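[1] please find the sequence and the predicted model below.
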Amino acid sequence: MDTGSIAWGITATALVLFMTPGVAFFYGGLVKAKSVVSMMMMSFGALGLISVLWILYGFNMSAVSGPMEFAGNPFSDFGLTALAGGDTANTDLVGVTYGATFAIITIALISGAIADRAKFGSWMIFAGLFATIAYFPIAAWVWGGGWIMNLGTTLFGEEAGIGVIDYAGGTAVHINAGAAALALALVLGKRIGFQKGITKPHNVPLTLLGAAILWFGWFGFNAGAEWLNEMANVGLIVVNTLGATAAAIIGWIVVEKFKDGKATSVGAASGAVAGLVAITPACANLTPGWALLLGIVAGAVCAIAVELKFKLGFDDSLDVVGIHLVGGLIGTLYLGFFATETGLFVGGGIEQLAVQAIAAFAVLIYSFIVAFVIGFAIEKTIGFRIKNEDEIAGVDTTVHGEEGYALVD
């Protein structure tokens, strides 16, 4: 492979890695001032742990030899010794590192659902187990030769030219993380005094900074894999990543204005993230006009969806379900209607929608069950949620012995 392509692969890897600190900033600004350290530490803890697990065995699990295999053998090249000594080690190891950044941010995203009330050690145990049992196998299903990757051929035959479209992680990242977030929110229960308006973001500029970093890094997230594809679709991917995200901001703040009477900066930031989530699976398979429509729909629907936690009674602290699960479902299912050449409304049949729906809901159900079982087991053994008095005192000082802001006279 030429050095320019490898250089873009390294750059894209760094962009996606930077997204996890972006998540930390985005989430950190949304919580209480005495929870910001805890919130950001869950992202940085995921960054440390998942990187190590991916190199040791996660990458091995993320590819399979056939659609009937659950996951790759974790011990097939433990620690990547053989891969590092191969003739194509440069290209291979950049690909490994790029894949690691997706695993990291998927786990980090989940943490927003349990803000203000989770033990850090229990979170780290959950992160390691969920990555091993859920993310690594799902990555194999979607991108590594597994059953989702082969679903179209299995159902309709190779001649139909139908396959599940998930370019950068609508199922493997966002539906996966959103379903797990819902499970953990149910396991840990509601924060003390949970009701609409009880907590407000303690640092709005921090949240906007996080959203900006996420948008910046998302160009690596969506267009990064093109270094392996001779940049064939990179122009379409980058314009769709810009357009859908921008349109989602408009969709969110318009709904917010009608619903609450004001368009807020946090709403604009949340709309941007909703648009990024929705365009993730679809970025290479929509014309720009359909991408703009997707953004508008995702922003508007997610702005409404974040209110469901109050109606349904689950405490998803930072709206991981309303943005990532709902946005991921919208982006994945939208392809069944508007994917270039195969979507139902642009010359295709029902087949594309069928495979998109099967993949989306299979990942949702599997991830929810795995996360609920792991979270429930941790809660009933070592405990996952901090004590009520510690929640009131502030999770930063009780769990980490630190404060986000040292105020002096």
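    On my side now, so go ahead. Keep in mind it's a predicted model, so treat the numbers as computed, not measured. Residues are numbered from 1 along each chain as shown.

[2] please make it C-alpha for all contacts and neighbour counts, starting now.
    Noted.

[3] list the contacts of the residue nearest to residue 207 when sequence neighbours are not counted.
    Distances taken as CA to CA, 6 or more residues apart in numbering put residue 26 closest to residue 207, at 4.0 Å, once the chain neighbours are dropped. Applying CA atoms under 8 Å, 6 or more residues apart in numbering to residue 26 gives the contacts 206, 207, 208, 209, 210, 211.

[4] need those residues in CSV with secondary structure, distance to residue 263 and neighbour count, can you?
    As requested, the contacts of residue 26 are exported to CSV (DSSP: H, G, I helix; E, B strand; the rest coil; distance: CA to CA, whole Å; neighbours: other CA atoms under 10 Å):
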residue, secondary structure, distance to residue 263, neighbour count
206, helix, 18, 19
207, helix, 16, 26
208, helix, 14, 22
209, helix, 18, 17
210, helix, 19, 25
211, helix, 17, 25
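
[5] quick one: what helix or strand has the residue nearest to residue 207 in it?
    Assigned by DSSP states H and E, residue 26 falls within helix 3-30.

[6] just the buried positions in that helix, please.
    For helix 3-30, the neighbour count (16 or more other CA atoms under 10 Å) marks 5-6, 8-10, 12-30 as buried.

[7] what's the answer for stretch 376-391, then?
    Using 16+ other CA under 10 Å as the test for burial, stretch 376-391 gives 376, 378, 383, 384, 385, 386, 390, 391.

[8] one more structure, for comparison:
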Amino acid sequence: MSFTSMLAKRQEAEPEAPAIDPNDPWGGNPLEVDVNTQFVGIEFHTVYIAFCAFVVWLIIPGIGLLYGGLSRRKSALAMLFQSLLVAATVTFQWMFWGYSLAYSATAGPFIGDLANFGLRGVMSAPSIGSSSLPSILFCYYQLLFCACTVQIVVGGAFERGRIIPSIVFGFCWATVVYCPIACWTWNPNGWLFNLPSLDFAGGGPVHIASGCSALAYALILGKRRQTGVEASGKKAHNVTLVFLGTVLIWFGWFGFNGGSTLGVSVRAMVVIFNTNAAASAGVIGWTVVDYIKHKRRFSVVGACEGAIAGLVGITPAAGYVSPWISMVIGFITAVCCALMENVDSWLGIDEGMDVFKLHGIGGMVGSFLTGIFATASISMLDGVTEVHGGIDGNGRQIGLQLADITSISSYSFVVSCILLLAMKYIPGLHLRVTDEAEEAGLDRDQFFDEEIGDRGIFDELAKRGLSLDALLHTSHAKGSSTEQVQETGEKKD
């Protein structure tokens, strides 16, 4: 008897493997069935989204580097540290109840229930977002969205917020602000999902919510006791960190937007192209504004902010518009954000990280433009999704986008204020450092034996009884005098 015949007889004698029960929330018992069989032939979707998730993770430290570079040197380490602590804290929150509150299949129109509390039933069953993905992967991918958003929000504590209350706030904010808004927007039971408002990858839950909440954080904390050469808080202490952080964010955004198709399709490739096009147009738009406003001079930080503004603007529209329209959206968003340079002064709120300007205002502009430019000729590239915006003759969609913008911005701002005011009066959770600690810097107050940069410089200054702030102030004063002399000479000429 041949080997083939023997193998065939053995297979006939073996009992047939039990089928996976489609009603099993776990997706089958791996001790009894092969849970991978339900994804045979479509594994490429899993590989693609897993790769996108790994790329998105880079946004978290990217924001930390960006914030660290924008801060004054004496408070930069706090922003780097919080990027890792936020990722760790939000991971626990998401596993504990965050995922269930946002994505449980039995959710109501405003918030989910605790059907998936502690990741119950989150394993190999097809996910609520796509039947091509196991729910554990979908859960992880969405976890990173939440972590990125919380990391954006903590920028509102810029240079005067205590770290432990900031992390506690992040946990609570993810629970009562992000998860409900994510449920509204992306859960099939959500009220915005069924309105329908159009939000491809997070214009509302990620950007508008984080921008308005960071504004609330800055409002409740109060203004900084601004001292030293960088009293305006508008000059980055390390442009290299700003540039590096922006590069990581730009790269991570390919996974952020590109993976939001939840599968591989031509539409996913268009989304990736749109993301790059909008960011590029954002750089151009902000640079043009800077060039005009600052007498034909450039700014690296301005170019970086333009890239982020373009990314923010295209986020809600990436899967609904053509590449050329994505450039229009990126350019318009960047110009609008650049022209709002003094929005903090107009509002009388010290939000020095420009979170509201870039994410809040940028997200609103992007969401509004999505209602105008969304077209079925792009959305149907995945073979399933058909949406129509104003450009397709559906003017009603513009009004629905305004409903999305107003509801998310008002809810996130008001609830954040209530949460912060409540924390402010809880013993041990006071939000702000002391005036002395703020003047010395968060890094010296909150950390032991660590500083950004070369410690030898500071040890030498300490030996000579000098302070870096005093030297910088003197240098800045001399530089200002020199510029004034040059300007006077130019006028005489």
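    Thanks, I have the structure now. If you're wondering where the values come from, they're calculated on a predicted model, not measured in any experiment.

[9] okay, and the helix holding residue 26 of the first structure goes to which residues in the second structure?
    Mapping helix 3-30 of the first structure onto the second structure (TM-score structural alignment) gives residues 43-70.

[10] between the two ends of the matching stretch, how far is it?
    Chord length of stretch 43-70 of the second structure, first to last residue, is 42 Å (CA to CA, to the nearest Å).

[11] how about stretch 215-224 of the second structure, aligned to which bit of the first structure?
    In the comparison with the first structure, stretch 215-224 of the second structure aligns to the range 182-191 (TM-score structural alignment).

[12] how about residues contacting the matching stretch?
    Applying CA under 8 Å, 6+ apart, the external contacts of stretch 182-191 of the first structure come out as 113-114, 116-118, 314-316, 320-321, 368-369, 371-372, 375-376, 379, 384-385.

[13] for stretch 373-393 of the second structure, measure first residue to last.
    Taking CA to CA, stretch 373-393 of the second structure runs 10 Å from one end to the other.

[14] give me the buried subset of the contacts of stretch 182-191 of the first structure.
    Buried among the contacts of stretch 182-191 of the first structure (16+ other CA under 10 Å): 113-114, 116-118, 314-316, 320-321, 368-369, 371-372, 375-376, 384-385.

[15] which helix in the first structure has the most residues?
    In the first structure, ranked by residue count with DSSP state H as the criterion, the top helix is helix 351-381.

[16] check which helices and strands that one sits against.
    helix 120-130, helix 151-156, helix 176-188, helix 326-338 (3 or more CA pairs under 8 Å, 6 or more residues apart in numbering; DSSP states H and E).

[17] so it versus helix 120-130, what angle?
    If you take axes from the mean of the first three to the mean of the last three CA atoms, to 10 degrees, helix 351-381 of the first structure sits at 140 degrees to helix 120-130.

[18] give me the mean deviation of the next helix or strand after helix 351-381 of the first structure from the second structure.
    Sequence-wise, the next helix or strand downstream of helix 351-381 of the first structure (DSSP H and E) is helix 388-393. Helix 388-393 of the first structure differs from its equivalent in the second structure by a mean of 0.6 Å after superposition (mean CA distance after the TM-score superposition for the first structure).

[19] so helix 388-393 of the first structure aligns onto which residues of the second structure?
    Using TM-score structural alignment, helix 388-393 of the first structure pairs with 435-440 in the second structure.

[20] repeat for stretch 203-220 of the first structure
    The aligned range for stretch 203-220 of the first structure is 238-255, by TM-score structural alignment.

[21] got a list of contacts for the matching stretch?
    By CA under 8 Å, 6+ apart, stretch 238-255 of the second structure touches 51-70, 73, 236, 272, 275-276, 279, 300-301, 304, 307-308, 311.

[22] repeat that with 6 Å
    With contact meaning CA atoms under 6 Å, 6 or more residues apart in numbering, stretch 238-255 of the second structure is reached by 52, 55, 56, 58, 59, 62, 63, 65, 66, 69, 272.

[23] what number of residues lie near the nearest residue to the fourth one once chain neighbours are set aside?
    Think residue 58 of the second structure. Leaving out its chain neighbours, the residue that sits closest to residue 58 of the second structure by CA to CA, 6+ apart is residue 252, at 5.6 Å. As a burial measure, residue 252 of the second structure scores 22 neighbours (other CA atoms under 10 Å).

[24] immediately after the helix or strand containing residue 252 of the second structure, which helix or strand?
    Element membership of residue 252 of the second structure, judged by DSSP H and E, is helix 239-258. Counting by DSSP H and E, the next helix or strand C-terminal to helix 239-258 of the second structure is helix 266-293.

[25] kind regards, and thank you for your time.
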